[in-house]
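Trainee: Below: sequence and its predicted model.
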Amino acid sequence: MTYDCIVLPGGGVDLNGSPSAWVFLSRGTTHHPPVLNKNSFPINEATVSAAYLIERNIPSNKILIENWSLDTIGNTYFARQCIIEPMELHPLAVITNDFHMARTKLIFDWFFFIINFSNRSF
């Protein structure tokens, strides 16, 4: 199947721009203060993720960044309201890890009703 949109909800980044260790170790969903750069500005996870995709030859004109949210519900709401619906991007897929899949599916089903999910990376 071909998708118009693939959504990658995140869990934060560390000082190296990698997913935060607490995402892997604690599997927690509590909010942590953002990592700051050398100028004391938060490191934006969506921007870091976009750079990661670009380094792996995903064209930058195919990447849309949602950086308004602080959690999965916000990811879903802002992605739908600001990107997916205005651009009429259907069908869409969501990629997340096994631990967050059930919760993420419930949230996306709540906002979108029917959606295809995958925990495979590309």
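Mentor: Nice, I can see it. Numbers count the residues shown, from 1 in each chain.
Trainee: use CA for all of it now, contacts and neighbours both
Mentor: OK.
Trainee: Okay, helices next: where are they in the protein?
Mentor: 21-25, 45-55, 72-78, 98-112 (DSSP state H).
Trainee: So which of these is nearest Val13?
Mentor: Evaluated with Cα to Cα, the helices of the chain place helix 45-55 nearest to Val13, the distance being 5.9 Å.
Trainee: residues in contact with the closest one?
Mentor: Gly10, Gly12, Val13, Gly17, Ser60, Ile63, Ile65, Glu66, Asn67 (Cα atoms under 8 Å, 6 or more residues apart in numbering).
Trainee: and among the helices of the chain, the most buried is which?
Mentor: Across these, the average number of neighbours (mean count of other Cα atoms under 10 Å) peaks for helix 72-78, which reaches a mean of 19.
Trainee: Show me what that one is packed up against.
Mentor: When contacts are defined as 3 or more Cα pairs under 8 Å, 6 or more residues apart in numbering; DSSP states H and E, helix 72-78 packs onto helix 98-112.
Trainee: want to compare, so here's the second one:
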Amino acid sequence: MFRWFVCLLLVAALTLAYRRTPGDDAIIVLAGGVGDDGVPHEAVMRRLRRAAELYAAQAAAGLRPGIVCNGGGTTHKPKWVDANGYAVPEAALMGKQLEAMGVRAEDIYVEGYSDDTIGNAFFARVMHIDVRPDWSRLRIITSEFQMKRTQAIYDWVFKGLQPLPAQGREVTYDAVDD
């Protein structure tokens, strides 16, 4: 009986240790414009490189965070259009860049419905975060110039939005150079 109890305690301790493994469960990367060639602007590429760097470091430790590419476009600019005339969300173009940087396609998620930051945060939450309760540690990546506004919006959407704030979510912010 004593051995059974010790085994049970060991399993519980290992489970808690696993849950406390450092790292992000999801990384949300904000869009910010695309050139005529369909390649995200350099400011967005810096964000994507940071996300790919974090992903690679966690993958080396046996973890695979999801990366949510967050953004449909810009309200005051036309969307990028492919050779067949179809509008392509910025988030999808960002996902292609992440794949080229070594992020596995199955770990890339796209939110391309909204063309403004409030909508981006909302759709990232309801489409990707709320449906994955194991994604409790979130990292938001954007540029330094946009960070204060981004933090206010994402804190509101993830921590204060009624009737259901996202319970138990740890949200951190990561600014790349402008």
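Mentor: Noted; the coordinates are in hand. Predicted, not measured: the structure shown is a model, and the values here were computed from it.
Trainee: So which of the contacts of helix 45-55 of the first structure is surrounded by the most neighbours?
Mentor: Gly12 (25 neighbours; other Cα atoms under 10 Å).
Trainee: count of neighbours near the equivalent of Met101 of the second structure over in the first structure?
Mentor: When the first structure is aligned by TM-score structural alignment, Met101 of the second structure is paired with Arg56. By other Cα under 10 Å, 10 other residues sit near Arg56 of the first structure.
Trainee: Repeat that for Arg80 of the first structure.
Mentor: If we define neighbours as other Cα under 10 Å, then Arg80 of the first structure has 19 of them.
Trainee: mind checking what it lines up with in the second structure?
Mentor: In the second structure, Arg80 of the first structure lands on Arg125 (TM-score structural alignment).
Trainee: so how far is Val176 of the second structure from that match?
Mentor: Going from Arg125 of the second structure to Val176 of the second structure by Cα to Cα, to the nearest Å gives 22 Å.
Trainee: go on, His41 of the second structure?
Mentor: Taking Cα to Cα, one finds His41 of the second structure at 14 Å from Val176 of the second structure.
Trainee: Have a look at those two and say which one is more surrounded.
Mentor: Counted by other Cα under 10 Å, His41 of the second structure and Val176 do not tie: Val176 has more neighbours, with 18 against 15.
Trainee: which residues touch the closest residue to that one other than its chain neighbours?
Mentor: With Cα to Cα, 6 or more residues apart in numbering as the criterion, Val176 of the second structure has its nearest non-adjacent residue at 4.8 Å, and that residue is Ser143. Applying Cα under 8 Å, 6+ apart, we find Ser143 of the second structure in contact with Ala43, Val44, Arg47, Ala175, Val176, Asp177, Asp178.
Trainee: now for Ser143 of the second structure: what does it line up with in the first structure?
Mentor: Looks like Ser143 of the second structure aligns to Asn97 there (TM-score structural alignment).
Trainee: ok, the equivalent of Pro19 of the first structure over in the second structure - contacts?
Mentor: Pro19 of the first structure maps onto Pro40 in the second structure, with residues paired by TM-score structural alignment. With contact set as Cα under 8 Å, 6+ apart, Pro40 of the second structure has these partners: Ala31, Gly32, Gly33, Val34, Glu90, Leu93, Met94.
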